[in-house]
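>>> sequence-free structure coming up:
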């Protein structure tokens, strides 16, 4: 599955410890178009680079992706 550009759920819902980002907080690197401003750069955290969009996690809409990722964050 290709990532839905402008979704940004994976940059909001989960915590990202290497950035000291809490769950359900917008990442400081997420721009106004919900795109990562450090995508492809060496300073991008490995956890972010390793995340791959898939239908089970991201669902069929940005809203579903957010709900799924919030749920996964809560149960892990």
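Received it, and whenever you're ready, just let me know what you need. These figures come from a predicted structure and were not determined experimentally. Residues are numbered from 1 along each chain as shown.
>>> please count neighbours and contacts with C-alpha atoms only from this point.
Will do.
>>> residue 46 and residue 65: what is the separation?
20 Å (CA to CA, to the nearest Å).
>>> helix/strand/coil for the nearest residue to residue 69 once chain neighbours are set aside?
Closest residue in space to residue 69, ignoring its immediate chain neighbours: residue 13 at 5.7 Å, by CA to CA, 6 or more residues apart in numbering. Following DSSP: H, G, I helix; E, B strand; the rest coil, we place residue 13 in the coil state.
>>> put this next to the first one:
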């Protein structure tokens, strides 16, 4: 499955514990990454500064569902289950 352009759920729902340019302490769950633009696209997508955890995320139907709203709900639930 390919990511849905403009979804951004994986840049909002999970916490990220590693530094992100503009967020040196990572980001808490539910907070949009500062590298997410107004169209919900990652400004670091093809950048070496993109955190490894972000680059390793793979879109899957089970996680992302069929809509952006599904993805946000599902990833929030995964975050809650793993913290």
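Alright, I've got the coordinates. Not measured: the values here are computed from a predicted model.
>>> look up how far residue 42 of the first structure lies from the residue nearest to residue 69 of the first structure.
As for residue 13 of the first structure, its distance to residue 42 of the first structure is 23 Å (criterion: CA to CA).
>>> tell me which of those two has more neighbours.
A count of neighbours by other CA atoms under 10 Å puts residue 13 above the other of residue 13 of the first structure and residue 42, at 25 against 9.
>>> neighbour count winner among residue 46 and residue 65 of the first structure?
residue 65 (24 against 10).
>>> grab the longest helix from the second structure for me.
helix 68-82 (DSSP state H).
>>> in that helix, which residues are buried?
The neighbour-count check on helix 68-82 of the second structure (16 or more other CA atoms under 10 Å) flags 68, 70, 71, 72, 73, 74, 75, 76 as buried.
>>> and what of stretch 13-28 of the first structure?
Residues of stretch 13-28 of the first structure classed as buried: 13, 14, 15, 16, 21, 23, 24, 26, 27 (neighbour count, 16+ other CA under 10 Å).
>>> how near is the aligned partner of residue 70 of the second structure in the first structure to residue 6 of the first structure?
The alignment partner of residue 70 of the second structure in the first structure, by TM-score structural alignment, is residue 64. Distance, residue 64 of the first structure to residue 6 of the first structure, using CA to CA: 14 Å.
>>> what's near enough to touch the counterpart of residue 51 of the second structure in the first structure?
Matched to the first structure by TM-score structural alignment, residue 51 of the second structure sits across from residue 45. The contact partners of residue 45 of the first structure, taken as CA atoms under 8 Å, 6 or more residues apart in numbering, are 18, 19.
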